[in-house]
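J.: attaching a predicted model along with its sequence, questions to come.
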Amino acid sequence: MNKIIKITVLSIGHLLIDLEGIYLINKQFNDYDFKYIAFFFIIYNVIAFGLQPFFGYFADTKNKYLHFVIIGSILPIVAIFIKDVGIVAIIISTVGNAMYHIGGGVISVNLYPNKAAPAGIFVAPGVIGVFLGIFLASRAFSYEYVIAVIGIIVIVLIFIIFRGFELKSEYKKINQNFVKIIILILLIVAIRGFIGSMLMFTWKDNTVYDILLVAAIFLGKFFGGILGDKFGFKEVGIFGLIVSAPLLLLGYYWSIAGLIGALFFNFTMAITLFLIIDNLGKYKGFAFGLTTLTLVIAFLPKALGISISFGFTYYSTILILVVLGSYILYRVVSLDEKNNKLREC
């Protein structure tokens, strides 16, 4: 029960961290020209996600995960109260975002060694935080104090729950083929990120459907690891990808197909995150950061205005990438299973 409380509080903290960062940049949208906001958004993603491998490596070598959680929780709260200083507020918020992701992610995974479920449980609430950040920033009312009070309550809870906490970092020996496994995992992450950035739904600009889509993504990320632990990573991950492909394509017109497809599509998130963390020994924070850096790279084409027009190219690209991602996932899990058997010998 104590572990469940810990991971629940860390997950709520993750929701708040993403909410605070997105709320900040969307509030600034009202005060700055679009060109500045576009620049701020790039800075936000580069620091918050692109630099996570460096934050992760530092946390790994110094074992400062809980420190990262505390400092990472405080900085975004400070940032929303100094939003008028523009880029400085963005940098403060994003540094906190990166630190919290690394600290909270590694602690969550270490609470339940050899399980993918914690990765999904910790990461999943982030999509809700992003949605709420955009939604609250669009309201006339200023929510800075409300967000700050909730954030401070969570920080106090973290202090209380983790008082005297010592992180027992259990990790496996790094295998000789780890480079191959890491590259293959990052390819899956890149494929998932690229597909996610290119998907088109005609029904998406509707608040109710937006909420349902967020819920579907949340549930997919949340339950992917849980189901993977129970039924197998190959079975759940590959099933999720293959089934999601036709549903996502049909989802261009039909919302129910798109929503179910989004749920299945996100099953692989927790599985791939766990596998990369599990294969980099004590460098779990660095591993976590590699996945976020890969997502930033995968979203670059979309950020640069590159898109695929709806039609044959759109359909074929999605299908080919899903099949490729499924094959790569099969290879990764097979290699990981082989390594685990060798360790037992």
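T.: That came in fine, so what should we check first? Values in this document were obtained by computation on a predicted structure and should not be read as measured data.

J.: CA atoms for contacts and neighbours, from now on please.
T.: OK.

J.: how far off centre is stretch 25-37?
T.: Distance, stretch centre to chain centre, for stretch 25-37: 24 Å (Cα atoms, centre = their mean, to the nearest Å).

J.: show the end-to-end separation of that stretch, please.
T.: One end of stretch 25-37 sits 7 Å from the other (Cα to Cα, to the nearest Å).

J.: flag every buried residue along it.
T.: Across stretch 25-37, burial judged by 16 or more other Cα atoms under 10 Å covers 25-29, 37.

J.: now intersect these with the helices, please.
T.: 25-28, 37 (DSSP state H).

J.: need the residues you listed in a markdown table with distance to C345, can you?
T.: Converted to a markdown table, these look like this (distance: Cα to Cα, whole Å):
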| residue | distance to C345 |
| --- | --- |
| I25 | 53 |
| N26 | 54 |
| K27 | 57 |
| Q28 | 58 |
| I37 | 56 |
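
J.: pick the one among these closest to V333.
T.: Ranked by distance to V333 (Cα to Cα), those are led by I25 at 38.6 Å.

J.: which pair of the buried residues of stretch 25-37 spans the longest distance?
T.: Of all pairs drawn from those, the greatest distance, 10.0 Å, lies between K27 and I37 (Cα to Cα).

J.: between those two, which contacts overlap?
T.: Common contact partners of K27 and I37 (Cα atoms under 8 Å, 6 or more residues apart in numbering): none.

J.: before we move on, the earlier item: distance to I306 added to the buried residues of stretch 25-37, as CSV?
T.: Compiled in CSV, those are given as follows (distance: Cα to Cα, whole Å):
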residue, distance to I306
I25, 23
N26, 23
K27, 27
Q28, 26
F29, 23
I37, 19
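
J.: correct me, but F68 touches G103?
T.: Yes. F68 is within contact range of G103, at 5.1 Å (criterion: Cα atoms under 8 Å).

J.: here comes the other one, which I'd like you to weigh against the first:
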Amino acid sequence: MGKTAERRLGAYALLHFFVDFACILLLCGPVRQELQTHAEWALCMLLYNGCAFALQMPFGVLADHVRNDRLTAALGMLLVAIAWLMPVIPGVERCAIAGIGNALFHVGGGRYALAYGSGRAAAPGIFVSTGAVGVWLGVWAARGGLWPYDWTRLAVGLTMLGAAFLVYWKADAAEPSVAVPSAPARWPRTGAAGLCLLLTVLLRSFLGGLTAFPWKTGALSFACVLCVAAGKAAGGLLGDRCGFARTSALALCAAAALFLPAFSVPAAGLFAVLLFQTSMPLTLSALTRLVGLQNRGFAFGMATFAIFLGTLPDLLGVADAFCTPAALAAGTLLSLALLLPGLGLGFARRREETA
């Protein structure tokens, strides 16, 4: 991997921010205006999240067979551009189109980042870190009334269209080459490790919806999102340097302790969120090691499907009852209790296969 591949990884991370920004601005702006009731809005949110997250698993399996990350990512951005540039399409349908486009882009960019990392966590951590900032800014722009203007629709749609063209046209020299032979599966150990890792992702997604701190408004809300992004990026870097298990144990134990005063002390909440997010790229990389780099689209899709399942309580409005410091702290420790066996079983399997 040379400089060109590094620049392409950075480009995918930047585009991840813009794709999420464009989708959320569309959803919370023009689509929200078309809907008449809160029930319609809730259904639309569920539809978007289902398309954007749950569909990444079948798309990932398909991408593992096609093995053309640039085409997958470019097609996703093309669909997001269509959702913006075709206002004659009803809002709910545009929401579904944008969600499918978001899923395809994530699969294409995620496969590239995982191939670039070759089992390490820094590259996928950098790729996934920018999405949360895009989501926050999309909501902020919609609330600020940026979306009604025709120039916004054209600017976002045409920018996305141009990015799709550039990603597809300028990628040949940077495509990572991965040739990893399939190893005989040891299903009891592999299945147990995979289940632990996926439950960790699901639980982390659910707990992320509980961080509705009373002080999380205005500048502090943006600071919290920056901590989410920084935690994901730092987690991959620290995991590669210090080890996945050690990094996860130290970060999540500290996060659990900081969650206890987090609702009344903003600094504690910000550091807790940052530390809590460090395990995200480690879990993703561990899943990829478990199933093999040749199946990295499937691994990425499994993780996002677990994320979708974890968001359902929040989307259905039943998560508020668990929004307490004790629940966050206990859930963080439970996440660690699931993650460490998943890492141990999965990495032991890889050591056996390479022995």
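T.: All right, it came through fine. In this text the structure is predicted, and so the values were computed from the model without any measurement.

J.: TM-score for this pair?
T.: Between these two chains, after superposing, the TM-score reads 0.93 (TM-score structural alignment, normalised by the length of the first structure); 342 aligned residues with a Cα RMSD of 1.9 Å.

J.: quick revisit: out of the ones in helices among the buried residues of stretch 25-37 of the first structure, which is nearest to T94 of the first structure?
T.: The closest of those to T94 of the first structure turns out to be I25 (Cα to Cα; 10.5 Å).

J.: can you give me the neighbour number for the alignment partner in the second structure of Y112 of the first structure?
T.: Y112 of the first structure maps onto G117 in the second structure, with residues paired by TM-score structural alignment. Residues near G117 of the second structure, counting by other Cα atoms under 10 Å, number 19.

J.: do I have it right that T190 of the second structure meets G292?
T.: No. T190 of the second structure is not in contact with G292 according to Cα under 8 Å; the separation is 11.4 Å.

J.: just give me the neighbour total for Y149 of the second structure.
T.: Count around Y149 of the second structure with other Cα under 10 Å applied: 9.

J.: er, S309 of the first structure actually
T.: When neighbours are defined as other Cα under 10 Å, S309 of the first structure has 11 of them.

J.: looking at it, A233 of the second structure is touching A122, isn't it?
T.: Yes. Using Cα under 8 Å, A233 of the second structure is in contact with A122, at 6.8 Å.

J.: contacts only, for T211 of the second structure.
T.: Counting by Cα under 8 Å, 6+ apart, T211 of the second structure touches 323, 328.

J.: how about it, what's its partner in the first structure?
T.: Aligning on TM-score structural alignment places T211 of the second structure opposite L199 in the first structure.

J.: just L345 of the second structure next, same as before
T.: By TM-score structural alignment, L345 of the second structure lines up with L335.

J.: buried residues, whatever helix or strand its match lives in. List them.
T.: Per DSSP states H and E, L335 of the first structure falls inside helix 312-344. Neighbour counts over helix 312-344 of the first structure (16+ other Cα under 10 Å) mark 314-315, 318-319, 321-322, 325-326, 328-333, 335-336, 339 as buried.

J.: go on, stretch 179-197 of the first structure?
T.: For stretch 179-197 of the first structure, a neighbour-count test (16+ other Cα under 10 Å) marks 181-182, 184-197 as buried.

J.: got it, and stretch 313-322 of the second structure?
T.: By 16+ other Cα under 10 Å, the buried positions in stretch 313-322 of the second structure come out as 314-315, 319.

J.: chain center to it, what's the gap?
T.: Relative to its parent chain, stretch 313-322 of the second structure has a centroid offset of 20 Å by Cα atoms, centre = their mean.

J.: tell me how far the ends of that stretch are from each other?
T.: Length of stretch 313-322 of the second structure, first residue to last, Cα to Cα: 10 Å.

J.: likewise stretch 22-34 of the second structure?
T.: Note: stretch 22-34 of the second structure ends 17 Å apart using Cα to Cα.

J.: can you list contacts of that stretch?
T.: Contacts for stretch 22-34 of the second structure (Cα under 8 Å, 6+ apart): 41, 80, 84, 91-92, 94-95, 98-99, 102, 134-135, 138-139, 141-143, 145, 147-148, 156.

J.: 7 Å - rerun?
T.: Residues from elsewhere that reach stretch 22-34 of the second structure (Cα atoms under 7 Å, 6 or more residues apart in numbering): 41, 91, 95, 98, 135, 138-139, 141-142, 147-148, 156.

J.: helix, strand, or coil at the aligned partner of I238 of the first structure in the second structure?
T.: Mapped onto the second structure by TM-score structural alignment, I238 of the first structure lines up with A249. When classified by DSSP: H, G, I helix; E, B strand; the rest coil, A249 of the second structure comes out as helix.

J.: appreciated, that's everything.
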